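[1] Pasting the sequence and the predicted model now:
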Amino acid sequence: MLTPDKTGSLLTTIEGKIATVQFGHPASNSFPRVLLDRLTNELTFLSDNPDISIIVLKSEGNGAFCAGASFDELLAVSTLDEGTRFFSGFANLINSMRSCKKIIIGRIQGKAVGGGVGIIAACDYAVATQESAVKLSELAIGIGPFVIEPAVSRKIGKVAMSEMTLAAHEWKTASWAHQKGLYAKIFDTLEELDLEITTFSKKLANYNPDALYEMKKVFWEGTAHWDKLLKERAAISGKLVLSDFTKNALIK
């Protein structure tokens, strides 16, 4: 059962060298800004914890993995500054995942839209169920996946990113996402998914943490400019969300 709290929930449990971070929101695990900030701060905190080696990132429940940005908050945006600040939440989260000193494994149990796809792409390794279709619907509401584009393109390439972006009303299957590299593996059941998460994370947790960190730095080479780039992209989205097109699309 999903938490009824409109600001969402965040729970971290630590077992051995593995920290499991679970986020939740009653609106299909979407993200209001306060929850984005909480998750960003939690990952930054865990990054410096010498007692853990691996972070498993998951969402609450057995439905959608993440529905992206909170539509209620998007509708409430009335100035460029407010819009930029809101989309900066996703920029900050992706950058915190990128710079985190721990390997982040994503447990994807269901569909993901928009910013949720960006979060999956920012994981170092993601496994999913066959139910975990993905969609970038931003163009359909008058904006675009500007903030998450670098992370998604890094995983699946510009061609596949373009295909997802322009087919804004089209769900891409988990098999498609696996083929393009967004998912490392896909499974038929939640039980199989959780067994893989447990087995794989335990194996990684027994590796040299310094070696894991050095490899993570290699994985993310060439992304240091994202601190600036993603903030610039947030300003683009912040401007577009003020348009009448977007306001009308969000109301429908």
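    Perfect, I can see it now.
[2] going forward, measure contacts between C-alpha atoms and count neighbours the same way
    Fine.
[3] can you map out the strands along the chain?
    With DSSP state E as the criterion, the chain has strands at 9-15, 18-24, 54-59, 103-108, 112-113, 125-129, 134-135, 185-187.
[4] In the longest helix anywhere in the chain, which residues are buried?
    If you go by DSSP state H, the chain has its longest helix at helix 80-99. Using 16 or more other Cα atoms under 10 Å as the test for burial, helix 80-99 gives 80, 82-99.
[5] now swap in stretch 66-73 and tell me
    Quick answer for stretch 66-73 (16+ other Cα under 10 Å): Cys66, Ala67, Gly68, Ala69, Ser70.
[6] if I read this right, the third one contacts Val134, doesn't it?
    No - in this structure Gly68 lies outside contact range of Val134 using Cα atoms under 8 Å: 11.0 Å.
[7] follow-up on the earlier one: can I get the buried residues of stretch 66-73 in TSV including distance to Ala140?
    Shown next, in TSV, are these (distance: Cα to Cα, whole Å):
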residue	distance to Ala140
Cys66	18
Ala67	15
Gly68	14
Ala69	14
Ser70	16
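[8] what sits against His178?
    Ala184, Lys185, Ile186 (Cα atoms under 8 Å, 6 or more residues apart in numbering).
[9] ok, and here's another one to check against it:
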Amino acid sequence: MSSSYVKTHIENQVGYIEFFHPSHNSLPSDVLGKLQDAIVNAGNDDDIKTIVLKSGGDRTFCAGASFQELIAIDSEKSGKAFFSGFANLINTMRKCPKFIIGRVQGKAVGGGVGLASATDYCLASKFASIKLSELSLAFGPFVIEPAVTRKIGLSNMTQLSIDATNFKSAEWAKEKGLFVEVFKTIEDLDEAVKAFAEKLATYSPDAMKQMKSVFWTNTEHWDDLLIERAAISGKLALSDFTKETLKRYK
């Protein structure tokens, strides 16, 4: 696989949304936009009762933001627009009327952790270690923080953010509440995801929609909050300190 994609297929009333990017499943702006559209469409499709969010390949689940786009930021406006891609995707996921099951087969970094946190129920393999590397790159996980904190709590979010260069294990993520279950193999993970998603698809769509609304109570202000956070990240990305730091990672 050499080119990025976002695709959806339906099986037994489950909508499987899969994204891929050759750079460790990073999420440039176009992929973020396509993911957002795919989730909106699945939420409106009567043939889909529940959604599975997954990535292609068998290694990295998601490496987060596109590094090439990050280093190309040259104004506060473009910086805000870049980080708003993650804000819009998280808000789309929380407002989707159907449960979104996360299938995390490998490492999740930065925005990838935010993506997993924005799912309603997340299953992972033992290879799904997580890291928030933003602080080591001279900015911070501002946009995804509300979603991650909602899942694992402020204390654990603090630890993950400050220890920005080290991965936490999938078992750690399970213990803190990000993952519901961790499987020894990707094959076991896929079997569990399929069985669970198809079971959910037999439940009342109206009941699940109402329950999802309850689960995301008190997040209505995220429409504004996450965009405000995007502006913070965008401004920091322009600083001389950040630019010099990013040069070392080119």
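    Good, I have the coordinates. Keep in mind it's a predicted model, so treat the numbers as computed, not measured.
[10] For the two chains, what TM-score is obtained?
    Overlay of the two chains. TM-score (TM-score structural alignment, normalised by the length of the second structure): 0.98; 248 aligned residues with a Cα RMSD of 0.7 Å.
[11] In CSV: the strands of the first structure, plus mean neighbour count and distance to His225 of the first structure.
    Below are the strands of the first structure laid out as CSV (neighbours: other Cα atoms under 10 Å; distance: least, Cα to Cα, whole Å):
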stretch, mean neighbour count, distance to His225 of the first structure
strand 9-15, 14, 29
strand 18-24, 22, 27
strand 54-59, 24, 24
strand 103-108, 26, 20
strand 112-113, 25, 25
strand 125-129, 24, 22
strand 134-135, 24, 26
strand 185-187, 20, 30
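[12] Relative to Val218 of the first structure, which of these is closest?
    strand 103-108 (12.0 Å; Cα to Cα).
[13] The closest one corresponds to what range in the second structure?
    Mapped onto the second structure using TM-score structural alignment, strand 103-108 of the first structure spans residues 99-104.
[14] again, but for stretch 19-37 of the first structure
    With TM-score structural alignment as the criterion, stretch 19-37 of the first structure aligns to 15-33.
[15] Tell me who's in contact with whatever residue of the second structure lines up with Ser9 of the first structure.
    Under the alignment (TM-score structural alignment), Ser9 of the first structure pairs with Tyr5 of the second structure. Neighbouring residues of Tyr5 of the second structure by Cα under 8 Å, 6+ apart: Phe19, Phe20, His21, Val31.
[16] measure the third one to Val31 of the second structure for me?
    Counting by Cα to Cα, to the nearest Å, the separation of His21 of the second structure from Val31 of the second structure is 8 Å.
[17] Overlap of the contact sets of those two?
    In contact with both His21 of the second structure and Val31: Ser4, Tyr5, using Cα under 8 Å, 6+ apart.
[18] list the contacts for the residue nearest the centre of the first structure?
    Central residue of the first structure (Cα atoms, centre = their mean): Ile119, 1.2 Å from the mean position. The neighbourhood of Ile119 of the first structure, defined by Cα under 8 Å, 6+ apart, consists of Ile94.
[19] residue in the second structure matching it?
    Ile119 of the first structure maps onto Leu115 in the second structure when the alignment is built from TM-score structural alignment.
[20] One more: Ala76 of the first structure?
    By TM-score structural alignment, Ala76 of the first structure lines up with Ala72.
[21] Report how many residues lie close to that match.
    13 (other Cα atoms under 10 Å).
[22] what do you get for Arg248 of the second structure?
    Neighbour tally, Arg248 of the second structure, other Cα under 10 Å: 8.
[23] measure it to Ser233 of the second structure for me?
    Distance of Arg248 of the second structure to Ser233 of the second structure, computed by Cα to Cα: 19 Å.
[24] OK, contacts around Ala108 of the second structure?
    Thr60, Phe61, Cys62, Ala63, Gly64, Ala128, Ser129, Ile130, Lys131.
[25] let's see it at 6 Å
    Phe61, Cys62, Ala63, Ile130 (Cα atoms under 6 Å, 6 or more residues apart in numbering).
[26] all helices for the second structure, in order.
    Using DSSP H, helices in the second structure cover 29-44, 67-71, 76-95, 111-117, 145-152, 154-162, 170-176, 186-200, 205-215, 222-236, 240-247.
[27] ok, back up a step: possible to save the contacts of His178 of the first structure as TSV with distance to Leu230 of the first structure?
    TSV is the format used below for the contacts of His178 of the first structure (distance: Cα to Cα, whole Å):
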residue	distance to Leu230 of the first structure
Ala184	25
Lys185	28
Ile186	29
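[28] for the residues you listed, which one is nearest Leu229 of the first structure?
    Ala184 (26.8 Å).
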